[in-house]
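[1] structure for the following, please:
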Amino acid sequence: MPQKADKLLPIMTGQPVIPVLKIARAADAAPLARALAKGGLPAIEITLRTRDALDAIRIAAAEVPEAIIGAGTILSARQYDQAVDAGARFIVSPGTTQELLDAARASDTPLLPGAITPSEIMAAAEEGYALLKFFPAEQAGGAAFLKALSSPLAGVRFCPTGGITAANAASYLSLPNVICVGGSWVAPDELVDAGDWVAIEELARKAVAAAGA
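    Predicted coordinates:
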């Protein structure tokens, strides 16, 4: 299967929230990944939005074996290969391009590409992709929009990200076509900057508990 869903699906179903992280200091990567894993969120997405992102992926992958490190904001085949070389076990992109689909086809590391409109989702499905990122979720219509897609596009399931918070995550997770959500609220910048790993671990625990309530 082009998407390698056998590798991606266990990651997406393994936890209700995938932390989406923008790590400015590579030194924060290991303790942050460790805290999130201890809190019940071992799969994390480190976005390529900072200068230290690839180093952060490399460090977390090497030093925190209990974590499942993914790379996000992947925009090109070059970044795809760089992230995989750094140790990423899954790749996330905000959209879908032929270049990324070709890179995914040539790689053993699965891709979770983004799609929003029915046409984009149908095009991804034609390429064999039934697991997609829905981004930016809140700005694109939120849970109500995703619910409307669940019947006509019943074969596709999503990980919505963008504007997801502790307050609205449950509205997404209740939908039949949502497997998990992505969010940054479990690791807010101020706690990362302060190195408050205990507080971040507790936020992760709360996210897991809230999703199971």
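
[2] CA atoms for contacts and neighbours, from now on please.
    Fine.

[3] now do the same contact list for the closest residue to A26 other than its chain neighbours.
    Nearest in space to A26, with sequence neighbours left out and distances taken as C-alpha to C-alpha, 6 or more residues apart in numbering, is A56 at 4.5 Å. The contact partners of A56, by C-alpha atoms under 8 Å, 6 or more residues apart in numbering, come to 23, 25-30, 46.

[4] any idea how far V84 is from A56?
    13 Å (C-alpha to C-alpha, to the nearest Å).

[5] can you name the farthest residue from the center of the chain?
    P152 (24.5 Å; C-alpha atoms, centre = their mean).

[6] residues near D55, how many?
    Neighbours of D55 under the rule other C-alpha atoms under 10 Å: 18.

[7] check contacts around the closest residue to it other than its chain neighbours.
    Excluding the flanking residues, the one nearest D55 by C-alpha to C-alpha, 6+ apart is A26, at 5.9 Å. By C-alpha under 8 Å, 6+ apart, the residues touching A26 are 52-53, 55-56, 59.

[8] next up, for comparison:
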Amino acid sequence: MDQQRLTALELMQDGPVIPVIVLNDPAHAVPMAQALVAGGVRVLEVTLRTPQGLSCIEAIARAVPEAIVGAGTVRSAGDAQACANAGARFAVSPGYTSALGRACQELRLPLLPGVATSGEIMAAQADGFNELKFFPAVQAGGSAMLKAWQGPFGDVRFCPTGGISQGNAREFLALKNVVCVGGSWLVPVEAMEQGDWSRITALAREAVALRAV
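    This is a model prediction of the structure:
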């Protein structure tokens, strides 16, 4: 993928796993992104759970053009603006509000809104969002909930995140309404602290192989 503007669905279709990345040290951002790209994982969600999130997004956007870096834990219009300014190419939110949806639409920033209930799905769809993050997936009903939603929400595509691991990812990816999953197991904290970038590349390759479900 090049630098063209991508839809949420195109971002989800790029690979079976979107890594959910929490960075405490900005020095880890670029080598971590390079390691993931080397393993075939290009769509990266860097969360705003730490004060370093925005600077890490900016560093990756500048230094690793092969990566498609986005922002996670986006909760407000201000967050969306700050992420766009930092070079984020998409946003992921833990929940959904119309104010956030409008802000991202005005910024032309693809948004993957978080939902956990049928009412939240309907609210997001009413504002034009049909590609959604199911969060927290395991805690909110897991694959059984996604199967139940296939009937009433057959036009919605999901990225389940929250409790997804290498061990249960295939269970979710096998569902017809799941395009990809989100997970943090691709970027273990200890691997980043030790600078073990080859381990992250290996985990990325294993994640890409999950496509063959």
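
[9] could I get the TM-score for this pair?
    Once superposed, the chains reach a TM-score of 0.95 (TM-score structural alignment, normalised by the length of structure 1), with 209 aligned residues with a C-alpha RMSD of 1.2 Å.

[10] list the buried residues in the strand or helix carrying the residue nearest to A26 of structure 1.
    Assigned by DSSP states H and E, A56 of structure 1 belongs to helix 53-63. Of the residues in helix 53-63 of structure 1, 53-61 count as buried by neighbour count, 16 or more other C-alpha atoms under 10 Å.

[11] now the helix or strand where G119 of structure 2 lies on structure 1. Mean distance?
    For G119 of structure 2, the host element (DSSP H and E) is helix 118-126. Its matched residues in structure 1 lie on average 1.1 Å from helix 118-126 of structure 2 after superposition (mean C-alpha distance after the TM-score superposition for structure 1).

[12] report the buried residues of that helix.
    For helix 118-126 of structure 2, by 16+ other C-alpha under 10 Å, it's 120-121, 124-125.

[13] likewise stretch 131-146 of structure 2?
    Buried residues in stretch 131-146 of structure 2 (16+ other C-alpha under 10 Å): 131-138, 140-143, 146.

[14] how far is it from where the chain is centred?
    Its chain's C-alpha centre and that of stretch 131-146 of structure 2 lie 14 Å apart, by C-alpha atoms, centre = their mean, to the nearest Å.

[15] ditto for stretch 161-170 of structure 1
    Put simply, stretch 161-170 of structure 1 sits 13 Å off its chain's centre (C-alpha atoms, centre = their mean).

[16] so where do the strands sit in structure 2?
    Taking DSSP state E, the strands of structure 2 run over residues 17-21, 43-47, 68-72, 91-92, 111-112, 114-115, 131-134, 157-160, 181-183.

[17] reformat those as CSV; add distance to I200 of structure 2.
    Listed next are the strands of structure 2 as CSV, based on distance: least, C-alpha to C-alpha, whole Å:
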stretch, distance to I200 of structure 2
strand 17-21, 11
strand 43-47, 13
strand 68-72, 17
strand 91-92, 22
strand 111-112, 25
strand 114-115, 26
strand 131-134, 24
strand 157-160, 21
strand 181-183, 13
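
[18] ok, which of those strands comes nearest A99 of structure 2?
    strand 111-112 (12.3 Å; C-alpha to C-alpha).

[19] which residues sit against the closest one?
    So strand 111-112 of structure 2 is contacted by 8, 90-93, 101, 104, 129, 131-133 (C-alpha under 8 Å, 6+ apart).

[20] same question for stretch 153-161 of structure 1.
    12, 121-122, 125, 129-137, 150, 172, 177-183.

[21] next, the buried residues of it.
    153, 156-161.

[22] so what touches stretch 203-213 of structure 1?
    Residues contacting stretch 203-213 of structure 1 (C-alpha under 8 Å, 6+ apart): 15-17, 36, 39-41, 166, 169-170, 173, 186-187.

[23] redo the contacts of strand 111-112 of structure 2 as JSON lines? Include distance to G195 of structure 2.
    Converted to JSON lines, the contacts of strand 111-112 of structure 2 look like this (distance: C-alpha to C-alpha, whole Å):
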{"residue": "A8", "distance to G195 of structure 2": "31"}
{"residue": "F90", "distance to G195 of structure 2": "27"}
{"residue": "A91", "distance to G195 of structure 2": "27"}
{"residue": "V92", "distance to G195 of structure 2": "27"}
{"residue": "S93", "distance to G195 of structure 2": "29"}
{"residue": "G101", "distance to G195 of structure 2": "37"}
{"residue": "C104", "distance to G195 of structure 2": "35"}
{"residue": "F129", "distance to G195 of structure 2": "38"}
{"residue": "E131", "distance to G195 of structure 2": "34"}
{"residue": "L132", "distance to G195 of structure 2": "33"}
{"residue": "K133", "distance to G195 of structure 2": "30"}
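
[24] now the two most distant members of these.
    The widest separation within those (C-alpha to C-alpha) is 15.5 Å, between C104 and K133.

[25] just the buried residues of the contacts of A56 of structure 1.
    23, 26, 28-30, 46.

[26] neighbours around R42 of structure 2, how many?
    26.

[27] ok, and the closest non-adjacent residue to it?
    A67 (4.7 Å).

[28] longest helix in structure 1, please.
    When structure 1 is parsed with DSSP state H, its longest helix is helix 197-212.

[29] quick check: it compared with structure 2, mean distance?
    Averaged out, helix 197-212 of structure 1 is 1.0 Å away (mean C-alpha distance after the TM-score superposition for structure 1).
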